[in-house]
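In: Fold the stuff below for me.
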Amino acid sequence: MATRSPGRSASSARCCRPVTSWFACIGPRVWRFTADDIRCWADVLRAEICTAGLLAPEALLDLALAFHHAVRDDVPGYAATAALLGQRAGGDYAYYADIAAFMTNRPALLRSARWIEDESTVPGRCRHLVLARRSALES
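Out: Coordinates of the predicted model:
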């Protein structure tokens, strides 16, 4: 069954498995997803979120995908996700685009938030999360 969410191409919005089969993945295999599995899982979640008409979970899904692409050093995947986050630049979740940029050690284009800590601490922490996860996956 193919699902399509707004703003996504048909090829990136294809779903590899029916929704019900995703629940079977929760168990010992959950940390062994391939890149295609992650994209399909995200497409299923995005379709359900869009159907429900919720904005916050979709923004959080995009941030989680940005983290995934940053850890995997998947530049095209990150660019696509960053574009989705950039579409929210004027909304309540605009700072997610800043966090995603920090995770990949890129400068935030908008600087949509004032952070409680100094300007260098937050990007460093975001980048550290990515590097720590990458290191854990390599070992």
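In: CA atoms for contacts and neighbours, from now on please.
Out: Will do.
In: Share the number of residues neighbouring Thr20, please.
Out: Here the count is done by other CA atoms under 10 Å, and Thr20 has 8 residues near it.
In: Revised request: answer the last question for Trp41.
Out: Quick note: Trp41 (other CA under 10 Å) scores 17 neighbours.
In: one more to line up against the first:
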Amino acid sequence: MSRYLKILAATLTLSTLAACTSTPLTPSSPQRLPPSSTSPSTTITPPGTAGAQGGLSRATLEAAGNACEKVVANAVKSRYPQPGSVMMMPDRERIYQQSATQAGVNGEGTFEPDASDEAMSFRYTCLFNTRTNRVDDVQMRY
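Out: Down below sits the predicted model:
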């Protein structure tokens, strides 16, 4: 019986060590709530219709939307250190050309501050610089 316990202890030790050497989980990007069947998905204003010269490509506008969503999620997490889950609402997001070198994103999302509180909504406005591929400014309203 003692030999059985030694083998069991060795097996448990090895499995514990194997679990410690696994790769850490990477932070997840913000979740997107599925759009309802009656609401449109993200609105991307086609290049040239926002009054700016040159026109930004659809891919550039989509990159602006993705970058802004990440910055917005990080802003929520920095204001509320334990936000639970942050969810963006693609049916309430509008991506448009602000100027020749900027794209704008207006949108809404929700998050849960912690396990005991109800979900909170927020709105955001974001400016994405197409020359630097970085977010220049984010305004949040909770």
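In: After superposition, what is the TM-score?
Out: TM-score of the superposed chains, computed with TM-score structural alignment, normalised by the length of the first structure, equals 0.24; 51 aligned residues with a CA RMSD of 4.4 Å.
In: What strand or helix carries Glu58 of the first structure?
Out: In this structure, Glu58 of the first structure sits in helix 56-72 according to DSSP states H and E.
In: Just checking, which helix or strand succeeds that helix along the chain?
Out: helix 75-86.
In: which helices and strands sit right next to that next one?
Out: For helix 75-86 of the first structure, the contact count by 3 or more CA pairs under 8 Å, 6 or more residues apart in numbering; DSSP states H and E identifies helix 56-72, helix 95-103 as packing neighbours.
In: residues in contact with the longest one?
Out: Among residues not part of helix 56-72 of the first structure, those counted as contacts by CA atoms under 8 Å, 6 or more residues apart in numbering are 42, 46, 49-50, 75, 77-78, 81-82, 84-85, 93, 96-97, 100, 103-104, 130-131, 133-134.
In: tell me the angle of that helix relative to helix 95-103?
Out: 10 degrees (axes from the mean of the first three to the mean of the last three CA atoms, to 10 degrees).
In: Just the buried residues of helix 56-72 of the first structure, please?
Out: By 16 or more other CA atoms under 10 Å, the buried positions in helix 56-72 of the first structure come out as 58-59, 61-72.
In: how about TSV for the helices and strands packed on helix 75-86 of the first structure, with distance to Cys126 of the first structure added?
Out: Compiled in TSV, those are given as follows (distance: least, CA to CA, whole Å):
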stretch	distance to Cys126 of the first structure
helix 56-72	9
helix 95-103	5
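In: Name the next helix or strand downstream of the lengthiest helix in the second structure, please.
Out: Looking across the second structure with DSSP state H, the single longest helix is helix 58-79. Using DSSP H and E, the next helix or strand after helix 58-79 of the second structure towards the C-terminus is strand 86-88.
In: which residues in the second structure form strands?
Out: Along the second structure, counting by DSSP state E, strands occupy 31-32, 43-44, 86-88, 94-99, 102-111, 120-129, 134-141.
In: Adding mean neighbour count, write the ones you listed out as TSV.
Out: What follows is the strands of the second structure, written out as TSV (neighbours: other CA atoms under 10 Å):
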stretch	mean neighbour count
strand 31-32	15
strand 43-44	16
strand 86-88	23
strand 94-99	22
strand 102-111	22
strand 120-129	19
strand 134-141	14
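In: Generate a markdown table for those strands, with distance to Ala59 of the second structure as supplementary columns.
Out: Formatted as a markdown table, the strands of the second structure follow (distance: least, CA to CA, whole Å):
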| stretch | distance to Ala59 of the second structure |
| --- | --- |
| strand 31-32 | 19 |
| strand 43-44 | 10 |
| strand 86-88 | 19 |
| strand 94-99 | 11 |
| strand 102-111 | 11 |
| strand 120-129 | 13 |
| strand 134-141 | 15 |
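In: Out of those strands, flag the one nearest Asn74 of the second structure.
Out: Of all the strands of the second structure, strand 86-88 sits nearest to Asn74 of the second structure, with 9.3 Å by CA to CA.
In: helices or strands up against the closest one?
Out: For strand 86-88 of the second structure, the packing partners by 3+ CA pairs under 8 Å, 6+ apart come out as strand 31-32, helix 58-79, strand 102-111.
In: With distance to Lys6 of the second structure added, can I get these in TSV?
Out: Shown next, in TSV, are these (distance: least, CA to CA, whole Å):
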stretch	distance to Lys6 of the second structure
strand 31-32	46
helix 58-79	46
strand 102-111	48
